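Asker: Sharing a sequence plus its predicted fold:
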Amino acid sequence: MHKTNPKIKNKLDYLLNILVLLLIILFNRTNLLYAANINWVEVSKTQAGIQYLDIDSIDIKGKGIIEVTTKYLKIDTNESRKIEENIYIMKINCMTNKFKDISVNGKKNLSAKWEEPNGDKLLDDVISDSCENV
């Protein structure tokens, strides 16, 4: 049986650990690639804000239900400048024109309930644009 020098074995173990660490770092960087795939399209604009849709995020969930990523920029009406930005993941029922925000700024909303847009132009436009692209 071949006997391995303990110093060589320690160096090989060290190199193997470094290699594994490097592979983990490299494969973990895939999240950066997904962020580059966002394709924001302006859907609607009012004095109070601008609504965007990531056209590439539309995902059909079945039975008229889709999931989309949207961005809302709140605008200071006095100074016409952006004062807040929120990213939403919404489920939309294209048959009833109802929606629910299942995530806001990366935080899941487990208690989201289906809502009517109630005449909100930005929401109405997101729903109609999202559903027509399905």
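Answerer: That came in fine, so what should we check first?
Asker: For the rest of this, base every contact and every neighbour count on C-alpha atoms.
Answerer: OK.
Asker: how close does Phe99 sit to Lys107?
Answerer: Look at Phe99 and Lys107: by CA to CA, to the nearest Å, they are 17 Å apart.
Asker: Tell me which of the two has more neighbours.
Answerer: With other CA atoms under 10 Å as the criterion, Phe99 and Lys107 differ in neighbour count, and Phe99 comes out ahead with 24 against 11.
Asker: want to compare, so here's the second one:
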Amino acid sequence: MNILVLILIILFNRTNIIYAANINWIEVSKTPSGIQYLNKDSIDIKEKNIIEITTKYIKIDSSTSNEIEENIYIMKINCLTNKFKDISVNGKNNLTAKWEDPNGDKLLDDVISDSCEND
């Protein structure tokens, strides 16, 4: 029984290693309140001027510089209008997502700019 448990642990750990190896997180932007990353390997052209990309946002407590929250987003970005919509947050699909303007949010502006530069 112990050998079976050990084999399962080894197999489970290898799956995580393989999955993690497929994510190419690149830091795009940083502010005192957070860090924005994107997975360069996730950029997918959906239609003319529309891309889909996976991003990660780490919220930082500006008074302590400690990480307090991490969220993974799948975003659609309209590279022509510079608008975005979060179609998934932490694996939960957002079926009512609407196109939004980043409204001067540096982290969002930088993700849009960097992602569209590569489409």
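Answerer: Received it, and whenever you're ready, just let me know what you need. These figures come from a predicted structure and were not determined experimentally.
Asker: How close are the two chains, by TM-score?
Answerer: Here the TM-score for the pair of chains, by TM-score structural alignment, normalised by the length of structure 2, is 0.84; 107 aligned residues with a CA RMSD of 1.7 Å.
Asker: show me where structure 2 has strands.
Answerer: Assigned strands in structure 2, in chain order: 25-31, 34-39, 44-47, 50-61, 66-78, 83-89, 92-93 (criterion: DSSP state E).
Asker: any chance of those in CSV, plus distance to Asn2 of structure 2?
Answerer: CSV is the format used below for the strands of structure 2 (distance: least, CA to CA, whole Å):
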stretch, distance to Asn2 of structure 2
strand 25-31, 37
strand 34-39, 38
strand 44-47, 44
strand 50-61, 38
strand 66-78, 35
strand 83-89, 38
strand 92-93, 36
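Asker: Which one of the ones you listed lies nearest to Trp99 of structure 2?
Answerer: Closest approach to Trp99 of structure 2 among the strands of structure 2 (CA to CA): strand 83-89, 4.9 Å.
Asker: can you give me how far the closest one is from the chain middle?
Answerer: Between the mean C-alpha location of strand 83-89 of structure 2 and the chain-wide mean there is a distance of 10 Å, by CA atoms, centre = their mean, to the nearest Å.
Asker: what's that strand packed up against?
Answerer: When contacts are defined as 3 or more CA pairs under 8 Å, 6 or more residues apart in numbering; DSSP states H and E, strand 83-89 of structure 2 packs onto strand 66-78.
Asker: can you pull the contacts of Val104 of structure 1?
Answerer: Contacts for Val104 of structure 1 were tallied using CA atoms under 8 Å, 6 or more residues apart in numbering; they are Asn86, Ile87, Tyr88, Ile89.
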